[in-house]
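Asker: This is a predicted model, with the sequence first.
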Amino acid sequence: GTTLVVLPTDRPAYSRLCRLLSLGKQRAGKGECDLDLDDVAAHAQGLVAILVPDKADDLCALQLKKVAAIFGADAHLALTLRRRPGDALRLYRLEQMARAAGVTPVVTNRVLFHEPSRRMLQDVVTCIREGTTIDDVGFKRDRHADRYLKAPPEIERLFAKHLDAVAATVSIADRCRFNLDELSYQYPSEVNEGRSPQETLARLTREGAAERYPDGVPPEVEATLNHELKLIGIMGYAPYFLTVNSIVRFARSQEILCQGRGSAANSAVCYVLGITAIDPERNDLLFERFVSQERDEPPDIDVDFEHARRETVMQWIFDTYGRHRCALVAVVQRFRPRGAVRDIGKVLGLPEDMTKALSSQVWSFSREAIEDKHATDLG
């Protein structure tokens, strides 16, 4: 079928792309995305569009016309090799179709892996996705091993009759300057009664310390609190602490059980705010395990809420901060050696007992592969 690739040229365009994908995910079921060209048109500013067709037919011409109407000069038509009979004629027709529609043709290799040796791994991943074995996958895998990153001279050789399209591809790459490093955390302002977030956090910390230590704040705890507040101010994390504090206070006001955990337990500020329960007077805490100027990583305060009433907390967050500013974070599963061995064993059609024996040779969190001698020992 036909695919539409959109590339963000800058930070605002990336934001629009994220909103577009969120819209499609909300409409569709798990693992799916439901969008139409009207949705794309509403988020098109700053995006470069590349229509990647399978055939140079009337349907492609119609879709190209629609894409051109939306993106104008930022609309492109991809020229790709399929390694099938008639490739040269197909590329010629696609280029003529692009010229007729006033769209710039570009060259793409539809890359799936970075070097040819990864073809076998690509086939294995395809089998895992399709739930089949390497013997039965058939044409669900790519028919050729050509979809890897190629050097410019090789691309120019393959598309010698379409060098303008090659140059257009380079032009797009030069325009797309957005980098994920440009992203940073944007916390709610949490401004209270004209005070800055840092001033508000300092006030709440003093009040919380007085509640935690009714007989007076121990000098060492006072010093720890001052040290933490200073570092929080330097790093600009006060709004985040205030947001978590607001959520915890709401939960406690509704008698919803909650408890902070993890590295946040090393924070005296979190303790006096009531987020965590580890007393810095009785325990030797190291705040730098939680927030470090040298590490320069945003803090992560994990708070557990009782399961039966967690939805109440979530709805309060939606109502307080706005649904458009909230997101449910998913856990992204990635392969570890033991799980990879089990899945690859299924792909290769190995007996279950052999796969189990092989996977037992590695620790679940290890980065080491199975040594050849272990596989040999197992027969």
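Answerer: Yes, it's here.
Asker: drop to CA atoms for contacts and neighbour counts, all remaining ones
Answerer: Noted.
Asker: Could you name the specific helix or strand carrying the closest residue to Asp279 other than its chain neighbours?
Answerer: Nearest residue to Asp279 in three dimensions, chain neighbours excluded: Tyr271, at 6.6 Å (C-alpha to C-alpha, 6 or more residues apart in numbering). Under the criterion of DSSP states H and E, Tyr271 resides in helix 268-273.
Asker: residues in contact with that helix?
Answerer: The contact list for helix 268-273 (C-alpha atoms under 8 Å, 6 or more residues apart in numbering) reads 204-205, 208-209, 211-212, 221, 224-225, 228-229, 245, 264-265, 276-280, 285, 287.
Asker: Past it, which element shows up next along the chain?
Answerer: Next along from helix 268-273, by DSSP H and E: strand 302-305.
Asker: okay, pairing it with this:
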Amino acid sequence: MVDFTHLHNHSDYSLLDGLSKVNDMVKRAKELDMKALAITDHGSLYGAIKFYKACKEAGIKPIIGCEIYVAKRSMLDKEAGVDKNYNHLILLAKNEKGYKNLLKIVTASWLEGYYYKPRTDLQLLEKYSEGLICLSACVNGFIADPLLQNQDDVAEERTIKLSKIYGEGNFYLEIQKHIDVPPQEVANPKLIKLSKKLGIPLVATNDNHYLRKSDAEGQEALLCIQTQTTLLDKNRKLSMISSPDFYMKSKEEMAALFADLPEAIENTSKIADMCNLEIPLGKWIMPHFAVPNKLSAAEYLKEEMQKGLTKRYKTITPKIQERVDYELSIILKKKYEMYFLVVSDFVNWAKNHGIAVGPGRGSAAGSVVSYALNITDVDPFYFDLPFERFLNPDRPSAPDIDLDFADTRRDEVIEYVTERYGRDKVAQIITFGTMEARGSVRDVGRVMGMPYAGPDRISKMIPPGWQGHAMTIDSAL
């Protein structure tokens, strides 16, 4: 029986380049009886946790990876007209150490190496190589590219270097077979020759960007949207319609495709067996607040809260004290005291520096503790707001305090938090926007070469969505 694992897969988190939604990708792998599956989006790990969870639920081993961009020179070189080009490599996490190193590589590529793309270099890869498996990627890969330029000596030097960085059994020459891709026909014999000469194993992959062969036209439209071209443009680099081969093939299809290289198929399973990452999810790690006067965090929270309470209320009635004691008992039981101290710290800093802060949005306005700490300015007693909407003792969910700061001075608050708690401990959470139904119709119309008026008229027939609920084409129909 054929065993095979797809190790090169792009989801829709390869923005405007991958068509496959994470859950659909995992579902399709399950239909194809795959025991393991990798995610290798371009330059990012946006979909990694979603993919990990979906695989675990489906009984498929998740392999977290990334198709990284490697700078031609140093990742710090950003000379116009010189450093725009790059090559690809695939990195796969074998274990938790490898996953953490992958996070460091991707983070550095965005923060330090970004120039058109988030780039890395061999120095960084060597520094964070432990726990990772490296594949040489596609025809624009770090090894295939010089082979296509007839720089076989450069390709050999790079292969030896990567083999040394990752160690025996952790670096593979990646070989792909897509129809109507002439560079592959040139690169593949050279990759096989290089493999035999240096003893570096081959691994078979398919550069998956969509799930089924019938999705090729949709992928083509997506690429046209990304590159701002149309389906009528004959100068496009690669046509997914003429080469509808970048889909998730079955194990049998891949085995037939690589019948002349059975070891390349077998190596996919060997790699999958080496990847055993377990990500500890569901564990909350609270930020650290430097408590003064050798007090515990709980003691300091009570002290600050009591001070604030006397400022907020002329008289602390038994009813108020009872509510405060109740809230504190839950906060301390769940060990959220650090969280409240940190939020109170930067909110009060903002207010003391004349930065407008919203009075309280969401369920946090139902907390007397938040009110006493000056986090919110809404009196829960006056408006009869329940605390349990914010923090329920019977639910495992953590508190979530929504805050609004003046747009023009928001950056000052972020800078304060970053300096106060450390740049390596502060992150901003990304928000993804998607093309909604109306915009999709207009874009696809343009890609098809239609005059603007037609798609625009159709798009205006689609009802708009409402807050938090985007209108889909299926819903509109």
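Answerer: Ah, there it is. Here the structure is a predicted model, which is why all the values come from computation and not from measurement.
Asker: Tell me the counterpart of the residue nearest to Asp279 of the first structure in the second structure.
Answerer: Using TM-score structural alignment, the equivalent of Tyr271 of the first structure in the second structure is Tyr371.
Asker: Could you give the number of residues near its match?
Answerer: 23 (other C-alpha atoms under 10 Å).
Asker: can you check Leu191 of the second structure too?
Answerer: Number of residues near Leu191 of the second structure (other C-alpha under 10 Å) recorded here: 24.
Asker: So for the counterpart of it in the first structure, what's the nearest residue that isn't a sequence neighbour?
Answerer: Matched by TM-score structural alignment, Leu191 of the second structure corresponds to Leu94 in the first structure. Ranked by C-alpha to C-alpha, 6+ apart and with sequence neighbours excluded, the top spatial neighbour of Leu94 of the first structure is Ala56, at 5.5 Å.
Asker: show me where the stretch 1-150 of the first structure has helices.
Answerer: 11-27, 37-42, 58-71, 87-101, 119-130 (DSSP state H, counting those that start in this stretch).
Asker: what about those helices, which gets the closest to Gly233 of the first structure?
Answerer: helix 11-27 (26.6 Å; C-alpha to C-alpha).
Asker: if I look at the match of Tyr271 of the first structure, how far off is Lys94 of the second structure?
Answerer: Distance of Tyr371 of the second structure to Lys94 of the second structure, given as C-alpha to C-alpha, to the nearest Å: 47 Å.
Asker: chain center to the helix holding Tyr271 of the first structure: distance?
Answerer: 31 Å (C-alpha atoms, centre = their mean, to the nearest Å).
Asker: What of stretch 244-263 of the first structure?
Answerer: 27 Å.
Asker: is it true that Val52 of the first structure touches Leu81?
Answerer: No. Assessed by C-alpha atoms under 8 Å, Val52 of the first structure is found out of contact with Leu81, at 11.3 Å.
Asker: Neighbour count for these two, which is higher?
Answerer: Set Val52 of the first structure next to Leu81 and count neighbours by other C-alpha under 10 Å: Val52 wins out with 22 against 18.
Asker: Quick check: the aligned residue for that one in the second structure?
Answerer: Checking TM-score structural alignment: Val52 of the first structure goes with Ala137.
Asker: No further queries at this time; thank you.
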